[in-house]
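Asks: Turn this into a model:
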Amino acid sequence: MSLLFFGKDPNTEEDHCPSVWVDAKTSDLIFQGWKADDEIRSQCLEDGSIPPYEDVIRMPVRMADQIRKALDAAERAAAAGAVSAVRGTPATH
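Replies: Below is the predicted model:
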């Protein structure tokens, strides 16, 4: 799998912060975020189940620009059916 890195939380100087990538092979979005607390999980469960292989995460709104760029790249790649349509920086982690 080749991940294309689109950014980290711009207000975090630590190595452990929300991030977004695009999978160059599938055009799927990959998120690292904060685990939702029990209150948020309970509210999400009102709309459906959360299987053991899924989780609810929080992303800060200040990451909207990186997420938009990743979404645009993923949509271009999916529409083109080719990895070359994805634009980003290869992930280094």
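
Asks: CA only for contacts and neighbour counts going forward, please
Replies: Fine.

Asks: Pull the contacting residues for the residue lying farthest from the centre of the chain.
Replies: The centre of the chain is farthest from one residue, residue 46, which by Cα atoms, centre = their mean lies 23.2 Å away. When contacts are counted by Cα atoms under 8 Å, 6 or more residues apart in numbering, residue 46 is found next to no other residue.

Asks: Roughly how far does it sit from residue 40?
Replies: Per Cα to Cα, to the nearest Å, residue 46 is found 10 Å from residue 40.

Asks: element containing residue 67?
Replies: With the criterion set as DSSP states H and E, the secondary-structure element containing residue 67 is helix 64-80.

Asks: Sort out which residues of that helix are buried, please.
Replies: Residues of helix 64-80 classed as buried: 66-67, 69-71, 73-78 (neighbour count, 16 or more other Cα atoms under 10 Å).

Asks: same check, this time on stretch 25-43
Replies: Within stretch 25-43, the residues that count as buried by 16+ other Cα under 10 Å are 25-29, 31, 33, 41.

Asks: before we go on, could you also do this sequence so I can check it against the first one:
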Amino acid sequence: MTPTAEVGDRRLQQAATGWTQEAIMSLRFVGSDPESGDGNCPAVWVDLESDSGPEVLVQGWLPDDATLEQCSADTPRPPSEGVVRIPARMVPLLRKACDEAERAGLR
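Replies: Below you'll find the model as predicted:
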């Protein structure tokens, strides 16, 4: 079972990279797919306090094996990384998260 941390009424899984609860608490929820039905997935966050600088986090649907194989042909994927699929209608949320992370990195 993967450890989790409470953030408001949301539960976020602790990443394989060993995030601490303090790091998880720095996440700012940007939004989720308004057409997902239950509002749980896909979703976007920004971590403005990451040790490596601002980062964008994305939750999405897991791709099928053929898609993973094609992605791996383009660039090897280490065990600590994953591939997710999100709908194009979420581009505005991704832009918002990227803009916020970029602004924070320029400070």
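
Asks: coming back round to it: in the buried residues of helix 64-80 of the first structure, which two residues are the furthest apart from each other?
Replies: Put simply, by Cα to Cα the two of these set farthest apart are 66 and 78, 18.3 Å from each other.

Asks: Show me what the residue farthest from the centre of the first structure lines up with in the second structure.
Replies: Alignment note: residue 46 of the first structure maps to residue 73 in the second structure; criterion TM-score structural alignment.

Asks: looking at this, its match is in a strand?
Replies: No - applying DSSP: H, G, I helix; E, B strand; the rest coil, one finds residue 73 of the second structure to be helix, outside a strand.

Asks: Could you look up the SS state of the aligned partner of residue 58 of the second structure in the first structure?
Replies: Matched across to the first structure, residue 58 of the second structure falls on residue 31, judged by TM-score structural alignment. Under three-state DSSP, the three-state class of residue 31 of the first structure is strand.

Asks: Pretty sure residue 31 of the first structure sits against residue 9.
Replies: No - Residue 31 of the first structure is beyond contact range of residue 9, at 11.3 Å (criterion: Cα atoms under 8 Å).

Asks: Check the contact lists of these two and give me the overlap.
Replies: 18-19.

Asks: Enumerate residues external to stretch 51-58 of the first structure that contact any of its residues.
Replies: 32-36, 41, 50.

Asks: Quick check: closest non-adjacent residue to residue 32 of the second structure.
Replies: Residue nearest to residue 32 of the second structure in three dimensions, not counting chain neighbours: residue 43, with 4.0 Å by Cα to Cα, 6 or more residues apart in numbering.

Asks: quick one: contacts for residue 65 of the second structure?
Replies: By Cα under 8 Å, 6+ apart, the contact list for residue 65 of the second structure is empty.

Asks: That one and residue 79 of the second structure: what is the separation?
Replies: 15 Å.

Asks: same question, residue 99 of the second structure
Replies: Per Cα to Cα, residue 99 of the second structure is found 28 Å from residue 79 of the second structure.

Asks: Can you check which part of the second structure whichever helix or strand comes after the helix holding residue 67 of the first structure sits on?
Replies: Next helix or strand after helix 64-80 of the first structure toward the C-terminus (DSSP H and E): strand 89-90. On the second structure, no counterpart of strand 89-90 of the first structure exists by TM-score structural alignment.
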